[in-house]
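*Asks:* this one's sequence-less:
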């Protein structure tokens, strides 16, 4: 009988570390940092490798980390997708609104770009829509640049498909975007540029206009055209 009791005791002791380890294992994070879809230096010379590395690995990661921390602290947010959080941003604490927006905006932004050799051109359907709304591609670029340079402080400039199916240019402060319930101009973003200083300051210093001009070299028009087609198909 004593042998049986001792055997059970040793078995419990052997299992205890594994049990404790299992209990201490944290739940997986709700949100993760997506990898860049190209090398950090792929957007040279428009955007330098150092800026891309810091922007993605430090700034975007910080939004993801802060969002996970905020969501973990609020049981009411458990299980909600990034899109759900963004859509009701105006009802959420500032820490959730800002970091959910930062995560969504940057995830969208990385895919907006490609190396200069792969930038391409708008699809025929998108090119026609741009001409209908702005007169020409060059006129559109000028209007987009104007919206970006006039955004006071930090924020974003967007090309959206509105509820009427027409293209429009808008800008948002901080990490807001046109999908949010608080946006002045709502719509489906198909193109967006980050005009926070951390997106361009190492290369362009205070010359935001030069950054906006150079950025067209790396716009991924195939992706923008795909987003346009997808937005129009949902109408």
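*Replies:* Now that the structure is in, tell me what you want to look at. Quantities reported herein were computed from a predicted structural model and do not represent experimental measurements.
*Asks:* hey, let's count contacts and neighbours off CA atoms from now on
*Replies:* Noted.
*Asks:* so which strand or helix has residue 190?
*Replies:* Element membership for residue 190, per DSSP states H and E: strand 188-194.
*Asks:* Kindly report the same for residue 156.
*Replies:* strand 155-161.
*Asks:* any chance you could map the helices in this protein?
*Replies:* Taking DSSP state H as the test, the helices found in the chain are 2-24, 49-54, 61-72, 82-87, 94-112, 124-134, 137-150, 201-204, 208-215, 221-233.
*Asks:* Tell me which of these sits nearest to residue 193.
*Replies:* Across the helices of the chain, residue 193 has its closest neighbour in helix 94-112 (6.7 Å, CA to CA).
*Asks:* Now do that closest one and helix 61-72, the angle between them.
*Replies:* 140 degrees (axes from the mean of the first three to the mean of the last three CA atoms, to 10 degrees).
*Asks:* this is the comparison structure:
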């Protein structure tokens, strides 16, 4: 029961940079977020075709509109049903973070 209390809506190992004192003392490595937030799909700061011919517009659109969006949708659903869903929250939160980094780092230099 004590562990279940630690793994609550407010305690998620998402690497948000807020570690609580109890976690440090117990050495559990959980990080405490001030409040879990839902995500939404941001527009890319560049056109889907901006990276052609290295990466086609079709592939970038697929990654952004399908794969990235799916991680966001599933992460938000898992937050709503967070009880017993920490694995899904971590997986989809990580996927969202990965695709956010992946898609943003390829912005064309102006």
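*Replies:* In hand now; what should we look at? Because the structure is predicted, anything quoted here is derived from the model rather than measured.
*Asks:* before we move on, back to that, now the helices of the first structure as a markdown table including distance to residue 191 of the first structure and mean neighbour count?
*Replies:* As requested, those are exported to a markdown table (distance: least, CA to CA, whole Å; neighbours: other CA atoms under 10 Å):
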| stretch | distance to residue 191 of the first structure | mean neighbour count |
| --- | --- | --- |
| helix 2-24 | 43 | 11 |
| helix 49-54 | 18 | 16 |
| helix 61-72 | 21 | 19 |
| helix 82-87 | 17 | 18 |
| helix 94-112 | 6 | 20 |
| helix 124-134 | 12 | 16 |
| helix 137-150 | 10 | 17 |
| helix 201-204 | 21 | 15 |
| helix 208-215 | 12 | 18 |
| helix 221-233 | 6 | 18 |
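*Asks:* Among those helices, single out whichever gets nearest to residue 31 of the first structure.
*Replies:* For residue 31 of the first structure, the closest of those is helix 61-72, at 6.3 Å, according to CA to CA.
*Asks:* What span of the second structure is that closest one aligned with?
*Replies:* Using TM-score structural alignment, helix 61-72 of the first structure corresponds to residues 69-80 of the second structure.
*Asks:* after superposition, how close is the matching stretch to the first structure?
*Replies:* Its matched residues in the first structure lie on average 0.3 Å from stretch 69-80 of the second structure after superposition (mean CA distance after the TM-score superposition for the first structure).
*Asks:* How far off centre is stretch 61-79 of the second structure?
*Replies:* Chain-centre distance of stretch 61-79 of the second structure: 9 Å, with CA atoms, centre = their mean, to the nearest Å.
*Asks:* okay, how far is it across that stretch, tip to tip?
*Replies:* The straight-line separation of the ends of stretch 61-79 of the second structure (CA to CA, to the nearest Å) is 26 Å.
*Asks:* For the equivalent of residue 97 of the second structure over in the first structure, give its distance to residue 39 of the first structure.
*Replies:* Using TM-score structural alignment, the partner of residue 97 of the second structure in the first structure is residue 104. Counting by CA to CA, the gap from residue 104 of the first structure to residue 39 of the first structure is 20 Å.
*Asks:* and what of residue 46 of the first structure?
*Replies:* 14 Å.
*Asks:* out of the two, which sits in the busier spot?
*Replies:* Using other CA atoms under 10 Å as the criterion, residue 46 of the first structure and residue 39 rank with residue 46 on top: 22 against 13.
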